[in-house]
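*Asks:* Next come a sequence and a model predicted from it.
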Amino acid sequence: MTDTQSWDAGDLARRLAENAEAVCWHYLSAGRRHGNYWLVGDVHNTPGRSLYVRLHGGPDGRGRAGKWTDGATGQHGDLLDIIRENLGLLNFCDAADEARRFLCLPQSEPRSTPDRRDIVPLSSGTADAARRLWAMSRPIAGTLAETWLRHRDLTHLPDLSSLRLHPNCYYRADADSPTQTWPALIAAVTDLDGRVTGIHRTWLARDGKGKAPVAMPRRAMGDLLGNAVRFGAVSDVQAVGEGIETVLSLHEIMPDLPLAACLSSAHLAAMTFPSALRRLYVLRDDDPAGDHAVTALQARTQEAGIECLVLSPRLADFNDDLRYLGRGAMRAILHPQLAPQDVARFLHPVTH
């Protein structure tokens, strides 16, 4: 292993260890948490209790988060080893790529000198880079971002302070591809204290009525794990889902309900719970990854003493329900799935 690989392995192992429980939920979902350990049968996610992963370091500094041992085989290692063994990856580069994917840490790309100050290169995936891009973006009112959202039948827009537009955001399909610029909807990913830790970009067509014609029109950067794109102040009740437009579809029907978009099923399963949270609504996506996220959240909320209710759309997702069935139908779909007290609290009559 080269010195660069050694440093990269250590850095990735440290980042994985900081999110040890989320890693276990994703790769060792057949196991369960017991105190400070995650217990499962083996690295291949077999049910059982032979393999144990330390989730947090000890208060006296002894024991490191992310370290694991299989009592039956004597195997041991860190969470990067778990990923490699779990997926059957043969070399370090593949395991590192998978770890970066899970942590939303894209490969670094060469910087280019922008010709204009309002063009930001797609450079590193760090939180600092995300904050710079966020600072250089503008509110969505009167922009192509507003056009895009209205094209998805999303009209409750004045209070969406977590969304902005960058008119000329760099896009590169990969390190060997030429740089393009497209307008982009920029969403701020924040922690529970409201600090921007990352951003999500949706590159848009020149008229704002669709996504840009590029290979990957949606990408995230920064520190996403446990964080989310948030709409509304955190309270005792919250609804969470994967996609921004899906979550905002509920905002159309229940504008006072706090919402969060976690951007992927893995990050939805690993979301951080606000301390005041007592009831969590999970917007279910109709696919195996979405089902896994729901199962993981149900187990975690039960352990935390939080009521967890699943909201299921009639069509593929709630934005499809909004666009093709209408607001009245969405209210009818949601009404029986809500706790009775939340019907009166959040399911207000449509006023527009």
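*Replies:* Everything's here; your move.

*Asks:* drop to CA atoms for contacts and neighbour counts, all remaining ones
*Replies:* OK.

*Asks:* For Leu248, see how far away the closest residue to Val234 other than its chain neighbours is.
*Replies:* Distances taken as C-alpha to C-alpha, 6 or more residues apart in numbering put Pro258 closest to Val234, at 6.0 Å, once the chain neighbours are dropped. Taking C-alpha to C-alpha, to the nearest Å as the measure, Pro258 falls 10 Å from Leu248.

*Asks:* How about Arg331?
*Replies:* With the distance defined as C-alpha to C-alpha, Arg331 ends up 14 Å from Leu248.

*Asks:* do the same with Ala344
*Replies:* Distance of Ala344 to Leu248, computed by C-alpha to C-alpha: 20 Å.

*Asks:* Compare these two (neighbour count), which wins?
*Replies:* Set side by side, Ala344 and Leu248 show more neighbours around Leu248, with 27 against 11, by other C-alpha atoms under 10 Å.

*Asks:* Can you name the residues in contact with the strand or helix carrying the more buried one?
*Replies:* Using DSSP states H and E, the element containing Leu248 is helix 244-253. Contacts with helix 244-253, where a contact means C-alpha atoms under 8 Å, 6 or more residues apart in numbering, come from 149, 152, 154-156, 229, 240-241, 257, 259-261, 263, 283, 317-319, 322, 327, 330-331, 347-350.

*Asks:* How many residues are close by the residue nearest to Lys211 when sequence neighbours are not counted?
*Replies:* Taking C-alpha to C-alpha, 6+ apart, and ignoring the residues beside it in sequence, Lys211 has Leu204 as its nearest neighbour in space, at 4.3 Å. By other C-alpha under 10 Å, 26 other residues sit near Leu204.

*Asks:* A further structure is provided below for comparison with the first:
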Amino acid sequence: MIESPSEIARRLAENAEAVCRHYLSNGRREGHYWMVGDVRNTPGRSLYVRLTGHGEGRASAGKWTDAASGEHGDLLDIIAASCGHPVFSDTLVEARRFLSLPLKAGHPSGRTRRARTNAGTPEAAQRLWTRSLPFGGSPAAAYLAGRGITDLSGCEWLRFHARCFYRPSADDAPDVRTAWPALIAAVTDEAGAVTGVHRTWLHPNMTGKAPVATPRRAMGQLLGHGIRFGKTGPVMAAGEGIETMLSLRQAMPGMPMIAALSAAHLAALEFPAGLKRLYVACDNDPAGEGAFVRLAGRAGEQDIEAIALLPQRDDFNSDLMAIGLDALTARLGTMLETSDVAKYLQSR
């Protein structure tokens, strides 16, 4: 009997097209890829599954990426989402059945439990959010302090989970733990409704992220939404990562901000009503530059001024850690409009 999830994922990858035809039946093959709308088998072309490939990482067969959301994974994720499995063991049972492998003890009939809430949906995200704990004084706050982030005012959409489930991927060690402490961030729409959550799994000693293949994952409806800090206003800042935007808030705690979670999400961010000027914290890579170009183009169509904030290193948290808050504040002062320097920038 095959017990390892990574071995099952490998066997699924060897039959990637058959898996896609069965679980993503609304898609179709185009060259070396299977194209479909999303992991829940919605018609479209946003998600692509690699059908052939060698080696490791996203270039190998069976790996998928959703260009709209920035999410990625393997074929076990596809089976879990398309079947709506509430627990990972149900996904393994279904995968074994598809591969005609012996079922594990305790599942003689191969039946799976009926999903009360589909994995990855806004409802599942809301359920995780309600089960998480207040953030203030939590171990996750200690983790952020280690990243130079100590001012957490306006961070009501952050929480902590002491044992957040982590589903191992094919890139994880066979004996990786399936529960870790986690920083939980709610993705909301402009009305304040929770549409998704982002999880950052942490090492138990809070000195860094958990030693897993993908320590950051998001679920729910993410496109157009984000993690919000402060109330919306005519001047705001937006960027990709949570720690990037929290680093900027150390220097500009009064400026409303949104973390969109990925370059693709940043480019597709929905503009809050009344927005006149948007500062865009660009990650220092081609994806970050491309996201700014696309977002700035959309902003211009709505008479919103878009201004790039450029880090010296890969992102603003790296800058904060390397040069300190005083130097970061001074540098931001050279990039903001004069009126915004007086209104938002902390005097040091």
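*Replies:* Everything's here; your move. Bear in mind that the values here come from a model prediction, so they are computed numbers and not experimental data.

*Asks:* what TM-score comes out when they're superposed?
*Replies:* Aligned and superposed, the two chains score 0.71 in TM-score terms (TM-score structural alignment, normalised by the length of structure 2); 276 aligned residues with a C-alpha RMSD of 3.2 Å.

*Asks:* that older thread, type out the PyMOL command that picks the buried ones from the contacts of helix 244-253 of structure 1.
*Replies:* What follows is the PyMOL syntax for the buried subset of the contacts of helix 244-253 of structure 1, where burial is set by 16 or more other C-alpha atoms under 10 Å:
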select buried, resi 149+152+154+155+156+229+240+241+257+259+260+261+263+283+317+318+319+322+327+330+331+347
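
*Asks:* mind listing which of the contacts of helix 244-253 of structure 1 are in helices?
*Replies:* With helices taken from DSSP state H, the overlap with the contacts of helix 244-253 of structure 1 comprises Leu149, Phe318, Asn319, Arg327, Met330, Arg331.

*Asks:* Aligned counterpart of the second one in structure 2, please.
*Replies:* With the correspondence set by TM-score structural alignment, Phe318 of structure 1 lines up against Phe316 in structure 2.

*Asks:* Distance of the nearest residue to that match once chain neighbours are set aside relative to Asp285 of structure 2?
*Replies:* Here the nearest residue to Phe316 of structure 2 in space, its sequence neighbours aside, is Thr244; by C-alpha to C-alpha, 6+ apart that works out to 5.2 Å. Thr244 of structure 2 sits at a distance of 14 Å from Asp285 of structure 2 (criterion: C-alpha to C-alpha).

*Asks:* Ala238 of structure 2 now?
*Replies:* When C-alpha to C-alpha is applied, the distance between Ala238 of structure 2 and Asp285 of structure 2 equals 16 Å.

*Asks:* One more: Ala264 of structure 2?
*Replies:* As for Ala264 of structure 2, its distance to Asp285 of structure 2 is 13 Å (criterion: C-alpha to C-alpha).

*Asks:* Of these two, which one has the most company?
*Replies:* Each of Ala264 of structure 2 and Asp285 had its neighbours counted (other C-alpha under 10 Å), and the higher figure belongs to Ala264 (24 against 12).

*Asks:* Check the mean deviation of the helix holding Leu248 of structure 1 from structure 2.
*Replies:* Taken against structure 2, helix 244-253 of structure 1 registers an average deviation of 0.6 Å after superposition, with mean C-alpha distance after the TM-score superposition for structure 1.

*Asks:* can you map out the helices along the stretch 101-250 of structure 1?
*Replies:* Defined through DSSP state H, counting those that start in this stretch, the helices belonging to the stretch 101-250 of structure 1, from first to last, are 127-135, 144-151, 244-253.

*Asks:* Trace Val234 of structure 1 over to structure 2, please.
*Replies:* In structure 2, the residue matched to Val234 of structure 1 (TM-score structural alignment) is Thr232.

*Asks:* For Ala287 of structure 2, pull up the helix or strand it's in.
*Replies:* In this assignment (DSSP H and E), Ala287 of structure 2 forms part of helix 286-301.

*Asks:* My reading is that Ser275 of structure 1 lies in a helix. Confirm?
*Replies:* No: checked against DSSP: H, G, I helix; E, B strand; the rest coil, Ser275 of structure 1 lies outside a helix; its state is coil.

*Asks:* Around it, how many other residues sit close by?
*Replies:* By other C-alpha under 10 Å, the residues close to Ser275 of structure 1 number 11.

*Asks:* For stretch 295-309 of structure 1, which residues meet the burial criterion?
*Replies:* Those buried within stretch 295-309 of structure 1 under the rule 16+ other C-alpha under 10 Å are Ala296, Leu297, Gln298, Ala299, Arg300, Thr301, Ile306, Cys308, Leu309.

*Asks:* My error: substitute stretch 207-219 of structure 2 in the last question.
*Replies:* Those would be Lys209, Ala210, Val212, Thr214, Pro215, Arg216, Ala218, Met219, for stretch 207-219 of structure 2 by 16+ other C-alpha under 10 Å.

*Asks:* Could you identify the residue of structure 1 that aligns with the first one?
*Replies:* If I follow you right, that is Lys209 of structure 2. Matched across to structure 1, Lys209 of structure 2 falls on Lys211, judged by TM-score structural alignment.

*Asks:* so that match makes contact with Trp203?
*Replies:* Yes: using C-alpha atoms under 8 Å, Lys211 of structure 1 is in contact with Trp203, at 5.9 Å.

*Asks:* residues shared between the contacts of these two?
*Replies:* Residues touching both Lys211 of structure 1 and Trp203 (C-alpha under 8 Å, 6+ apart) are Pro217.

*Asks:* Which position in structure 1 pairs with Gly146 of structure 2?
*Replies:* Taking TM-score structural alignment for the superposition, Gly146 of structure 2 sits opposite His151 in structure 1.

*Asks:* can you tell me how far that match sits from Glu245 of structure 1?
*Replies:* Going from His151 of structure 1 to Glu245 of structure 1 by C-alpha to C-alpha gives 11 Å.

*Asks:* All set now, cheers.
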